[in-house]
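Chemist: Sequence first, then the predicted structure:
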Amino acid sequence: MFQFRRMKKKSKPEVNMTPLVDVILQLVIFFMVTTTFISIETGAQVNLPTAEFSQLGEAKTLTVTITEDNRLFINGSFVTWEDFPNLLVVELRKEPGATVVIEADKNVLHGRVVQVMDILKRAGAQKMAIATRPPEKE
């Protein structure tokens, strides 16, 4: 005859979280690797003077910055006026023939820029350029 089978209790449905966590983790890694990072330059903020024409080739450059309050920076690193000539010689030996770009705030006295140019020449700089920004178009 017929036998009745006892039905097993069905367990509650579960969602396996392991694959979901794996996918989320891989998405986070993907976005971290492909994100473009904006580099924020620390150092001196300089308000450059404007000029109609400025040109600098793709040559090696060394940047000397003079801020409005007469602080000096070499490639974005602060230096004292006393250490400036010695550090300049070291940097110029690393990059022989480099063009030294002077970024002087437009409010820096002309005499200060000439003083820096004189120190550059004594340190062995062969080529110098003064950084400007293009005029704003109206």
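Modeler: Structure received. Because the structure is a prediction, the values reported are computed rather than measured.
Chemist: rest of the way, CA atoms for contacts and neighbours
Modeler: Fine.
Chemist: Look up which helix or strand residue 136 falls in, please.
Modeler: Taking DSSP states H and E as the definition, residue 136 sits outside all helices and strands.
Chemist: same deal with residue 20?
Modeler: Here residue 20 sits within helix 17-34, counting by DSSP H and E.
Chemist: same thing with residue 63?
Modeler: According to DSSP H and E, residue 63 maps onto strand 61-66.
Chemist: ok, and for the helix or strand just after that strand, which residues are buried?
Modeler: As assigned by DSSP H and E, the chain's next helix or strand after strand 61-66 is strand 72-74. For strand 72-74, a neighbour-count test (16 or more other Cα atoms under 10 Å) marks 72-74 as buried.
Chemist: take a look at this one as well, against the first:
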Amino acid sequence: MRLFEEEDSPLELNILPMIDVIFSILAMFIITSIFLTRIDSLPVNLPKANSATPQKSTPVTLTINPVGAIAFNRQPVELENLEPLILQQQQLNPELVVVVNADEQVNHGRVVEVMDLLRQVEGVKLAIATQKKQ
């Protein structure tokens, strides 16, 4: 006597675990890429210029926010204390480039005051950060 046998069902590929793995890898890639971007300065609205070009060196950033407060490499600092910090950085890097990130709403006199102090330090190169016009 022959018993009733079940038909062989076709093999199926369950892709749900594979989708979970792919989304996990994608999430790790996104999170890692966020941490790889380097932001040296505080967020300010930079003025726009046609001649803006990216710099290849790792400069020291000096940020001036809209109210005129100064930050040296993201650390708040007073104008009087800025020169010793610049000299200290210059000892580590003789070809020091200081990039001034001044908000476009900052009083022009404040920017000139900071630039004047930076120009008095011998051997320091000065750059002003801008955005490329679109």
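Modeler: Sure, I can see it. Model, not experiment: these values are computed from the prediction.
Chemist: So which residues of the first structure form strands?
Modeler: For the first structure, applying DSSP state E gives strands covering 61-66, 72-74, 77-79, 99-104, 127-130.
Chemist: Turn the ones you listed into JSON lines, including distance to residue 55 of the first structure.
Modeler: Putting the strands of the first structure into JSON lines (distance: least, Cα to Cα, whole Å) gives the following:
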{"stretch": "strand 61-66", "distance to residue 55 of the first structure": "13"}
{"stretch": "strand 72-74", "distance to residue 55 of the first structure": "21"}
{"stretch": "strand 77-79", "distance to residue 55 of the first structure": "24"}
{"stretch": "strand 99-104", "distance to residue 55 of the first structure": "11"}
{"stretch": "strand 127-130", "distance to residue 55 of the first structure": "9"}
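Chemist: Looking at those, which is nearest to residue 31 of the first structure?
Modeler: Distance to residue 31 of the first structure, taken as Cα to Cα, is lowest for strand 77-79 among the strands of the first structure, at 32.0 Å.
Chemist: Off-centre distance for that closest one?
Modeler: Put simply, strand 77-79 of the first structure sits 15 Å off its chain's centre (Cα atoms, centre = their mean, to the nearest Å).
Chemist: Pull up the aligned stretch in the second structure for that strand.
Modeler: The aligned range for strand 77-79 of the first structure in the second structure is 75-77, by TM-score structural alignment.
Chemist: mean deviation of the matching stretch from the first structure?
Modeler: Its aligned residues in the first structure lie a mean 1.6 Å from stretch 75-77 of the second structure after superposition (mean Cα distance after the TM-score superposition for the first structure).
Chemist: tell me the contacts of the residue nearest to residue 94 of the second structure when sequence neighbours are not counted?
Modeler: Counting by Cα to Cα, 6 or more residues apart in numbering, residue 94 of the second structure lies nearest to residue 123, which is 7.4 Å off, once chain neighbours are set aside. Applying Cα atoms under 8 Å, 6 or more residues apart in numbering to residue 123 of the second structure gives the contacts 94-96.
Chemist: picking up where we left off before, and which of the buried residues of strand 72-74 of the first structure is nearest residue 109 of the first structure?
Modeler: For these, the closest approach to residue 109 of the first structure (Cα to Cα) belongs to residue 72, at 13.7 Å.
Chemist: surely that closest one meets residue 85?
Modeler: No: here residue 72 of the first structure lies out of contact with residue 85, judged by Cα atoms under 8 Å, at a distance of 11.2 Å.
Chemist: so how far is residue 59 of the second structure from the residue most central in space within the second structure?
Modeler: What sits nearest the mean C-alpha location of the second structure, by Cα atoms, centre = their mean, is residue 39, with 1.7 Å. For residue 39 of the second structure, the distance to residue 59 of the second structure equals 12 Å [Cα to Cα, to the nearest Å].
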